[in-house]
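**Student:** Attaching a predicted model along with its sequence, questions to come.
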Amino acid sequence: MGIFYLWGMSFSKKVNFDGFIVALLLVIGVAYVFPQLAQWRDGEVLGWVTTVGVSLIFFFYGLKLSFKQIKEGLGNWRLHLLVQFATFGLFPQLVLPFYPLVENAVQHDFWLSFFFLAALPSTVSSSVVMVSIARGNIPAAIFNASISGLLGVLITPLWMQFFLEFEEINVWGDVYWGLIKEIIIPVILGLLLQPYWGKWATRYSKQLSQFDKSIILLIVYASFAESFVGGVFDKISQNYLLALFAGVVVLFFLVYGLIYVLVKYVFRFNREDRITALFCGSKKSLTHGSVFGKFLFANSTSAGLFFLPLMIFHAFQILVVTIIAQRYHRES
């Protein structure tokens, strides 16, 4: 799927839009036209490629982690607690009150897709980049973005198990062990080898980022192909999609606004810490969402449907936070 990312980058330069978003749209189109590619040899080939690819993503991530930078961010515990609370507490609690309003299967899938988004960890690379542009607390951003992904391996499935019918899937055996194998163990290996290969990973970070996005595109393709074959999208309307977009916008600004009130008027953080809390606490990771969804929605034909709010949120957060980061940069 790397070719779609390159096409997306080429197109984005002409229209000034994020290339990865364009690539995601292209991959969804391919999944609609050629869903049978995901079933080649009963899906075993694509499944093996994505499994190895995900493990490599987090191995390279471990290689790029710096113990020194993480150590520098450890002391600011109030900031860390706020960011993690916003990520794993505030987000889900804003979506939970709507669960009693669910009356049918379509509404359940709609709500569950948002709750999945709300339960995910924060982004890593984009959070750090945006904090850097806005001249916030970079070591704290690195620490929070890094720890969020690791905490998500434990917390996200815990939230989701209350509302998912896993049927033949063993939550502790299949989901947690799968996440540990594909995320935690590769990260630890990367950390152990960081003193030896860390400089190489930093030097080729751009190429590794393209590899990461190519694997995400494969996972998205497989999920949407299965959903198209299962006819999941046949039962949703234009109003459903409009409601998805509206929900994403409201959720983002509600979380961002609440964090802003907390950091400025309750905790009275300095400017650098406010920026870090706002940018790290209000974002969600498409990378982790793609990987987690692979296990949480295994054998579910609605997997593509559950990814929609996350993909919209990913695009929206990049657009809005980029504008905000540039404004902070000019004011500094």
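**Tutor:** That came through fine.
**Student:** CA only for contacts and neighbour counts going forward, please
**Tutor:** Will do.
**Student:** what are the ranges of the strands in the stretch 51-200 of the chain?
**Tutor:** Using DSSP state E, counting those that start in this stretch, no strands are found in the stretch 51-200 of the chain.
**Student:** which helix is the longest one in the protein?
**Tutor:** helix 303-331 (DSSP state H).
**Student:** Tell me how far that one lies from the chain's centre.
**Tutor:** Distance of helix 303-331 from the chain centroid (C-alpha atoms, centre = their mean, to the nearest Å) equals 11 Å.
**Student:** Point out the other helices and strands that that helix packs with.
**Tutor:** When contacts are defined as 3 or more C-alpha pairs under 8 Å, 6 or more residues apart in numbering; DSSP states H and E, helix 303-331 packs onto helix 105-119, helix 125-134, helix 205-229, helix 238-261, helix 286-296.
**Student:** how does it look with 6 Å?
**Tutor:** Here helix 303-331 touches helix 125-134, helix 205-229, going by 3 or more C-alpha pairs under 6 Å, 6 or more residues apart in numbering; DSSP states H and E.
**Student:** which one is residue 124 nearest to, not counting chain neighbours?
**Tutor:** Spatial nearest neighbour of residue 124, excluding adjacent residues (C-alpha to C-alpha, 6 or more residues apart in numbering): residue 145 at 4.7 Å.
**Student:** That neighbour is in contact with residue 126, isn't it?
**Tutor:** No: counting by C-alpha atoms under 6 Å, residue 145 stays clear of residue 126, with 9.3 Å between them.
**Student:** Between the two, which has more neighbouring residues?
**Tutor:** Counted by other C-alpha atoms under 10 Å, residue 145 and residue 126 do not tie: residue 145 has more neighbours, with 27 against 19.
**Student:** Could you tell me how far that one is located from residue 302?
**Tutor:** Relative to residue 302, residue 145 is positioned 29 Å away (C-alpha to C-alpha, to the nearest Å).
**Student:** what about versus this one:
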Amino acid sequence: MRAVRWPRWLVIDPFIVAMLALVVVATLLPVRGTAADVAGTIAKIGVAVLFFLHGARIAPRAALAGARHWRLHIVVLLLTFAVFPLLGIAAGLLVPTLLTNDLHLGLLFLCAVPSTVQSSIAFTSMARGNVPAAVFSASFSNLAGIGITPLLAAALLTGTGGVSLTGGAIGAVVLQLLVPFAAGQLSRRWTADWLGRHKRLTGIVDRSSILLVVYTAFSAGVVAGVWQQVSPGRLAGLLLVVTALLATVLGLAYGVARLLRFSREDRVTIVFCGSKKSLATGLPMATVLFSGASLGLLLLPMMLFHQIQLIVCAALARAWSTHPTPDPAHPAPDPAGPDSSIEDSSRVDCDKTPTISP
């Protein structure tokens, strides 16, 4: 009997599978009472550790290698922090036909979070795009997102009902996100080499922190009964909406890049960096910024979008990698070159589907 093989373009992220499994566990065995308080405290510590590791991993010199492509970076930032939010606002027209109010709030928050780092760089390298520019663009998006995402979330979600920003949200962002991130950057002199040698261990810490966030958030929702508001039909509607959102941004990114006459390599970078949303940054941010039993529903659009963006972008990257059209004036960078050393995430074999972390 022949073993069943996944299509090469179908990237099933085991991390997403683990999160969905925890959603089921939280539905059947939610944490309650004192145990919920303890789990929440541990989750906050985990978020701080997570952002410390983010800061310690990002090498400023490597990222700055692609900084000179300022037109490209402006386009990516506008896609990430302007086009996405506008599309999220427009999706309000789908309430209540396809989305509930809480699911629309989750979609709005998804539209406010920064781009991914590792998957944006990996897919850009796989499609033979401008890797140094992708390193800078994705890294800068995450750095800027620490300040921009809370402001966007405040503008988009406050006063819309269901979920509200907590009173100490700004202080929480500074203490739980910005301070650990800055500490990680300052610690690079002593920690960068060690982290480079222990990527498996730090990856486990990353994922464990996020999984705990997911479990505590969905447990709170189950205890409060918010899952009674979501039917299979609503979930199907949400899947359709996030798929349409990704397709729209991909089309806009490619169209704008062609209109502005970017090189082929830069167009690839704009498409992959401008269409992504970071699960690793967004989920912890949500727990810091928001409170309430509906937090679990707030996270659901992000989880679905993450898996869909991996499948679609993997298919795009593979298609583009097999039909390169080099531009002599803008030669493609060497993916293994010295300017693409951030987490070694740009060292991707273009003939293999990369392993993508959140």
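**Tutor:** Ah, there it is. This is a predicted model, so every value here is computed, not measured.
**Student:** Superposing both, give me the TM-score.
**Tutor:** Superposed pair, TM-score by TM-score structural alignment, normalised by the length of structure 1: 0.87. Supporting alignment: 311 aligned residues with a C-alpha RMSD of 2.2 Å.
**Student:** hmm, back to that, pipe the helices and strands packed on helix 303-331 of structure 1 into a markdown table and attach distance to residue 58 of structure 1 per row.
**Tutor:** Shown next, in a markdown table, are those (distance: least, C-alpha to C-alpha, whole Å):
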| stretch | distance to residue 58 of structure 1 |
| --- | --- |
| helix 125-134 | 12 |
| helix 205-229 | 9 |
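**Student:** Neighbours of the alignment partner in structure 1 of residue 62 of structure 2, how many?
**Tutor:** Counting by TM-score structural alignment, residue 62 of structure 2 lines up with residue 69 in structure 1. Using other C-alpha under 10 Å, residue 69 of structure 1 has 15 other residues around it.
**Student:** Also residue 251 of structure 2?
**Tutor:** 13.
**Student:** for residue 285 of structure 1, same thing?
**Tutor:** Residue 285 of structure 1 has 23 neighbouring residues, counting by other C-alpha under 10 Å.
**Student:** That one maps to what in structure 2?
**Tutor:** Superposed on structure 2 with TM-score structural alignment, residue 285 of structure 1 falls opposite residue 278.
**Student:** Neighbours of the closest residue in space to that match that isn't next to it in sequence, how many?
**Tutor:** In this structure, residue 278 of structure 2 finds its nearest non-sequential neighbour in residue 116, 4.2 Å apart by C-alpha to C-alpha, 6+ apart. Summarising burial for residue 116 of structure 2: neighbours were counted as other C-alpha under 10 Å, giving 27.
**Student:** quick one: what's aligned to residue 116 of structure 2 in structure 1?
**Tutor:** Match for residue 116 of structure 2 (TM-score structural alignment): residue 123.
**Student:** Quick check: its match touching residue 284?
**Tutor:** Yes: counting by C-alpha under 6 Å, residue 123 of structure 1 does reach residue 284; the two are 5.4 Å apart.
**Student:** sec struct for residue 279 of structure 1, please.
**Tutor:** Assigned with DSSP: H, G, I helix; E, B strand; the rest coil, residue 279 of structure 1 falls in the helix class.
**Student:** gap between it and residue 330 of structure 1?
**Tutor:** From residue 279 of structure 1 to residue 330 of structure 1 the distance is 17 Å (C-alpha to C-alpha).
**Student:** which of the two has more neighbours?
**Tutor:** residue 279 (29 against 10).
**Student:** From residue 18 of structure 2, how far out is whatever residue of structure 2 lines up with residue 29 of structure 1?
**Tutor:** In structure 2, the residue matched to residue 29 of structure 1 (TM-score structural alignment) is residue 24. Counting by C-alpha to C-alpha, the gap from residue 24 of structure 2 to residue 18 of structure 2 is 10 Å.
**Student:** re earlier: now do the same contact list for the match of residue 62 of structure 2.
**Tutor:** Shown in contact with residue 69 of structure 1 (C-alpha atoms under 6 Å, 6 or more residues apart in numbering): residue 139.
**Student:** gap between it and residue 145 of structure 1?
**Tutor:** For residue 69 of structure 1, the distance to residue 145 of structure 1 equals 12 Å [C-alpha to C-alpha].
**Student:** now residue 9 of structure 1
**Tutor:** Plainly put, residue 9 of structure 1 is 25 Å away from residue 145 of structure 1 if you go by C-alpha to C-alpha.
**Student:** With residue 22 of structure 1 instead?
**Tutor:** From residue 22 of structure 1 over to residue 145 of structure 1 the distance is 25 Å, taken as C-alpha to C-alpha.
**Student:** swap in residue 199 of structure 1?
**Tutor:** The spacing between residue 199 of structure 1 and residue 145 of structure 1, counted by C-alpha to C-alpha, is 20 Å.
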